[in-house]
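Peer 1: Sequence first, predicted model second:
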Amino acid sequence: MPGADLPRVPGVLTARQFLQSAESIAATQESDGALPWFTGGHTDPWDHIENAMALTAAGLLDEARAAYLWSAKTQRAEGSWPSQFRDGVIENEHSDTNFCAYIATGVLHYSTSTGDYVFAREMWPVVRDAVNFVLSLQQGRFGEIHWSAGPQGSSGEALLTGCSSIFHSLRCALALADQLGDPQPEWEVAALRLGHALRDHPEAFLDKARYSMDWYYPVLSGAIRGRAAQARIDTHWPTFVVPDLGIRCVSDQPWVTGAETCELVLTLDAIGDTSRALHLFTNMQHLRESDGSYWTGLVFTDGKRWPEERTTWTAAATLLAADALTRTTPAHNIFRTLLPHLPTPTTCTCPEPSTP
């Protein structure tokens, strides 16, 4: 049963509403434990874990454990997952490295929330194999990680948002390794290299600057902190933030989205900008439905919901943001102070690239 001490944001979201949103996620869970985007929709390994984290925050632990066991059952021998399932059938066999790494974030969140290290130890081989698969696609140039792999090999391309999320997942994996007494020093080296690429080598990544996630994810992940983080957020604030509604998913489209807004809430909270975080969290509640679910987004030029979907992962991001803002569950700070700090050199000493 859910615990009595659930996150509540005064004047914005009650504890009962928090639980109601978690229950709207749980209502979509399939018999094998999968948590799809919505009933009848597809399941991807990243959003599945985000949903499991929200269920954990709400005390729906049976459902959360079933979700993690689904991840264990569907993992392939080399540590990866297909990037898309529907009704237990694989729809896309390619593996997304960011999707695969996120299991580390989820299991650490669960063990920290519950103190159930027996279950964390049961899941540890899944996490270990997933991280090792992801790091097999790390590149020697700067430490970036290719975003996708399939039967013909890797994509040959790295994404800033995906690698930022992987950086956070690597830090979670290192924290989990410490919890379980199985240190992985080579993962720390890999994380240091990846963090360096995220901070100092934008040329290592495809240019996706029109997407808001490329703006805030290097900060959310912890790769960029301090004054540089605040400057990054402030510089692009007018580009993406739509007053009283939330943030744009894409800079040149009149579309605000709930999940991206709540991830920015988590980002602002992580760097101590709590006033703006709470303001944004309050503003995005126009996406909430009476059953506790959340619409994905709103086209603000015509006031229409688009797409016409209430996605579980939008509700999940909202619940994780509420927990972070209210410091309620033991894992509320997984994007802020829970993880060990990795050294961040102040200057890049890489040689200048040679000119042809």
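Peer 2: That came through fine.
Peer 1: When you work out contacts or count neighbours from here on, use the C-alpha atoms and nothing else.
Peer 2: Fine.
Peer 1: Is residue 215 located within a helix, as I assumed?
Peer 2: Yes: counting by DSSP: H, G, I helix; E, B strand; the rest coil, residue 215 is found in a helix.
Peer 1: quick one, what contacts it?
Peer 2: 209, 232-233, 236 (C-alpha atoms under 8 Å, 6 or more residues apart in numbering).
Peer 1: Tabulate those in CSV, adding columns for secondary structure and neighbour count.
Peer 2: Listed next are the contacts of residue 215 as CSV, based on DSSP: H, G, I helix; E, B strand; the rest coil; neighbours: other C-alpha atoms under 10 Å:
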residue, secondary structure, neighbour count
209, coil, 13
232, helix, 16
233, helix, 17
236, helix, 14
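Peer 1: Farthest pair within these?
Peer 2: Within the contacts of residue 215, 209 and 233 form the most distant pair, 13.2 Å apart (C-alpha to C-alpha).
Peer 1: now residue 177: how far from residue 4?
Peer 2: Distance, residue 177 to residue 4, by C-alpha to C-alpha, to the nearest Å: 30 Å.
Peer 1: Looking at the two, which has the bigger crowd around it?
Peer 2: Shown here are residue 177 and residue 4; by other C-alpha atoms under 10 Å, residue 177 has more neighbours (20 against 10).
Peer 1: How about the contacts made by that one?
Peer 2: Counting by C-alpha under 8 Å, 6+ apart, residue 177 makes contact with 183-184.
Peer 1: and it, how far is that from residue 282?
Peer 2: 36 Å.
Peer 1: and what of residue 253?
Peer 2: 22 Å.
Peer 1: When those two are compared, which one has more neighbours?
Peer 2: Between residue 253 and residue 282, counted using other C-alpha under 10 Å, residue 282 has the larger neighbour count: 18 against 14.
Peer 1: right, and the more buried one touches residue 12 too?
Peer 2: Yes: using C-alpha atoms under 8 Å, residue 282 is in contact with residue 12, at 6.1 Å.
Peer 1: what is in contact with those two at once?
Peer 2: Counting by C-alpha under 8 Å, 6+ apart, nothing touches both residue 282 and residue 12.
Peer 1: Looks to me like residue 78 is in a helix.
Peer 2: No: under three-state DSSP, residue 78 sits outside any helix and is assigned coil.
Peer 1: hang on, isn't it packed against residue 135?
Peer 2: No: using C-alpha under 8 Å, residue 78 is not in contact with residue 135; the gap is 11.8 Å.
Peer 1: Grab the nearest non-local neighbour of residue 192.
Peer 2: residue 342 (7.0 Å; C-alpha to C-alpha, 6 or more residues apart in numbering).
Peer 1: sec struct for that neighbour, please.
Peer 2: Assignment for residue 342 (three-state DSSP): coil.
Peer 1: ok, now how distant is residue 137 from residue 48?
Peer 2: On the measure of C-alpha to C-alpha, residue 137 and residue 48 end up 23 Å apart.
Peer 1: okay, pairing it with this:
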Amino acid sequence: MTAAVPEVLLLDGVLDAVQAADTVRSILAEQRPDGAIPWFTGHHLDPWDHTEAAMALDTAGEHAAAEAAYRWLAAQQNPDGSWYAAYTDGVVTDRAKESNFCAYIAVGVWHHHLSAGDDAFLEWIWPVVRRALDFIVRLRLPGGPIAWRVDEDGTATEEALLTGSSSILHALRCGLAIADYLEEPQPDWELAAGRLRHAISHHPERFLDKGRYSMDWYYPVLGTGLRGEAALARIERDWERFVVPGLGVRCVSDRPWVTGGESAELALALWAIGESDRAVDILRWIQRHLRHEDGSYWTGYVFEDDAIWPEERTTWTAGALLLAVAALGGDPATVAVFGGDQLPAGLVVQDCC
């Protein structure tokens, strides 16, 4: 690391200055010389988690490392604007294309710009973001959702995932923020964002039923699709189903397994709707059993067996934790990106086909 971590990454009972620096260092230690950030050394990289880790580096002031991560994405982009689902040591290991993976660069790039303030880099990478979101818009399904996957043969599924589409809504809104900043209007994105937000808010039947997964519970909030009373009602509805007091958030409702990524993301969603006390509680819980002595984080904990599982420490788990702490600490870029109030909403639409 080049300097001490910013105060926004210090949170009583979660991270002190040494702990925060160790966690940032744990991500930097996994980043490859070409900028790629795998889950951990020797494992694969997916574009979404790679971007989340890069965003966490920006919260720590590691802007050069974050920029290297985005330059890696730019170099790997396919001609149609997409990325493949997985890369291992620079080699493509899954040639499917998952739509939320391909969209998330817009969230990361806008966050990076707000963190680093580099207009030249934003202008340089803008064509990459534009191609990515144009690829996403071409995957629209009737009623607003986005097809979740394009298979290796180029066939797009006719099904959508609520978690993935919620993340895509967030990406479209960040993409529109970039477009506004660069004075490059994108009316197709505005329409796509409006239709998608309406589907997320009012038509759960338009998405595959993945209700046993906690991400489907909180992602409409995390992805800025729900705010206010609707967001709080959604969180309250399934709180007892997914939250294990003192431990964290279940990945799946019927399994005795809490995970760091889901716990930190729920904390970020709670912060976004004014529930900061509960957010801090969750982040404190996971320090007890998921934090490694080197500052990295285990993926999950099976509490019935008192066992770490899987035995891996992932950059995206550390990244999600840092982003949640940064939001709670008032980091301006993280607040702007995940709060949602400062992002363009897209067009206001009613039911559509």
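Peer 2: Good, I have the coordinates. This structure is a prediction, so every number in the text was calculated from the model and none was measured.
Peer 1: What residues does the residue nearest to residue 44 of the first structure when sequence neighbours are not counted make contact with?
Peer 2: Leaving aside its sequence neighbours, residue 44 of the first structure sits nearest to residue 84 (C-alpha to C-alpha, 6+ apart; 4.7 Å). Residue 84 of the first structure is in contact with 42-45, 90-93, counting by C-alpha under 8 Å, 6+ apart.
Peer 1: thinking again about what came up before, residue 137 and residue 48 of the first structure - which one has more neighbours?
Peer 2: Using other C-alpha under 10 Å as the criterion, residue 137 of the first structure and residue 48 rank with residue 48 on top: 29 against 21.
Peer 1: residue range for stretch 314-328 of the second structure in the first structure?
Peer 2: Mapping stretch 314-328 of the second structure onto the first structure (TM-score structural alignment) gives residues 311-325.
Peer 1: Check what contacts the matching stretch and list those residues.
Peer 2: Contacts to stretch 311-325 of the first structure, defined as C-alpha under 8 Å, 6+ apart, come from residues 7-9, 18, 21-22, 24-25, 35-38, 47-48, 50-51, 53-55, 57, 258-259, 262-263, 265-266, 269, 274, 277-278, 281, 292-296, 329, 332-333.
Peer 1: Aligned against the second structure, show me the partner of residue 30 of the first structure.
Peer 2: Using TM-score structural alignment, residue 30 of the first structure pairs with residue 32 in the second structure.
Peer 1: Just say helix, strand or coil for that match.
Peer 2: At residue 32 of the second structure the chain is in coil, as set by three-state DSSP.
Peer 1: repeat for the one 3 residues further on
Peer 2: Under the three-state scheme (three-state DSSP), the conformation of residue 35 of the second structure reads as coil.
Peer 1: With the one 5 residues further on instead?
Peer 2: When states are read from three-state DSSP, the local structure at residue 40 of the second structure comes out as coil.
Peer 1: Residue nearest the middle of the second structure, spatially speaking?
Peer 2: residue 52 (5.4 Å; C-alpha atoms, centre = their mean).
Peer 1: Residue in the first structure paired with that residue?
Peer 2: Matched by TM-score structural alignment, residue 52 of the second structure corresponds to residue 50 in the first structure.
Peer 1: Helix or strand: which one has its match?
Peer 2: Element membership for residue 50 of the first structure, per DSSP states H and E: helix 45-57.
Peer 1: That helix: average distance to aligned residues in the second structure?
Peer 2: By mean C-alpha distance after the TM-score superposition for the first structure, the fitted helix 45-57 of the first structure averages 0.5 Å away from its aligned residues in the second structure.
Peer 1: Show the subsequent helix or strand relative to that helix.
Peer 2: Using DSSP H and E, the next helix or strand after helix 45-57 of the first structure towards the C-terminus is helix 61-74.
Peer 1: Can you list the buried residues in that following helix?
Peer 2: Within helix 61-74 of the first structure, the residues that count as buried by 16 or more other C-alpha atoms under 10 Å are 61, 63-72, 74.
Peer 1: Over which residues of the second structure does that helix lie when aligned?
Peer 2: Under the alignment (TM-score structural alignment), helix 61-74 of the first structure falls on residues 63-76 in the second structure.
Peer 1: Tell me the mean distance between the matching stretch and the first structure once they are aligned.
Peer 2: Mean deviation for stretch 63-76 of the second structure: 0.7 Å (mean C-alpha distance after the TM-score superposition for the first structure).
Peer 1: Equivalent analysis for stretch 163-172 of the second structure, please.
Peer 2: Stretch 163-172 of the second structure versus its aligned partner: 0.3 Å mean (mean C-alpha distance after the TM-score superposition for the first structure).
Peer 1: Would you indicate which residues of that stretch are buried?
Peer 2: By neighbour count with 16+ other C-alpha under 10 Å, stretch 163-172 of the second structure contains the buried residues 163-172.
Peer 1: so that stretch matches what in the first structure?
Peer 2: So stretch 163-172 of the second structure is aligned with residues 161-170, judged by TM-score structural alignment.
Peer 1: What segments of the stretch 151-300 of the first structure are helices?
Peer 2: Counting by DSSP state H, counting those that start in this stretch, the stretch 151-300 of the first structure has helices at residues 160-179, 185-200, 212-220, 226-240, 258-270, 274-283.
Peer 1: How far away from the center of its chain is the longest one?
Peer 2: So that's helix 160-179 of the first structure. Chain-centre distance of helix 160-179 of the first structure: 10 Å, with C-alpha atoms, centre = their mean, to the nearest Å.
Peer 1: same check, this time on the third one
Peer 2: Taking C-alpha atoms, centre = their mean, one finds helix 212-220 of the first structure lying 11 Å from the centre of the chain it belongs to.
Peer 1: So which bit of the second structure is it matched to?
Peer 2: With TM-score structural alignment applied, helix 212-220 of the first structure matches the range 214-222 in the second structure.
Peer 1: repeat for stretch 180-188 of the first structure
Peer 2: The aligned range for stretch 180-188 of the first structure is 182-190, by TM-score structural alignment.
Peer 1: list the buried ones in that stretch?
Peer 2: Under the neighbour-count criterion of 16+ other C-alpha under 10 Å, stretch 182-190 of the second structure has 186, 189-190 buried.
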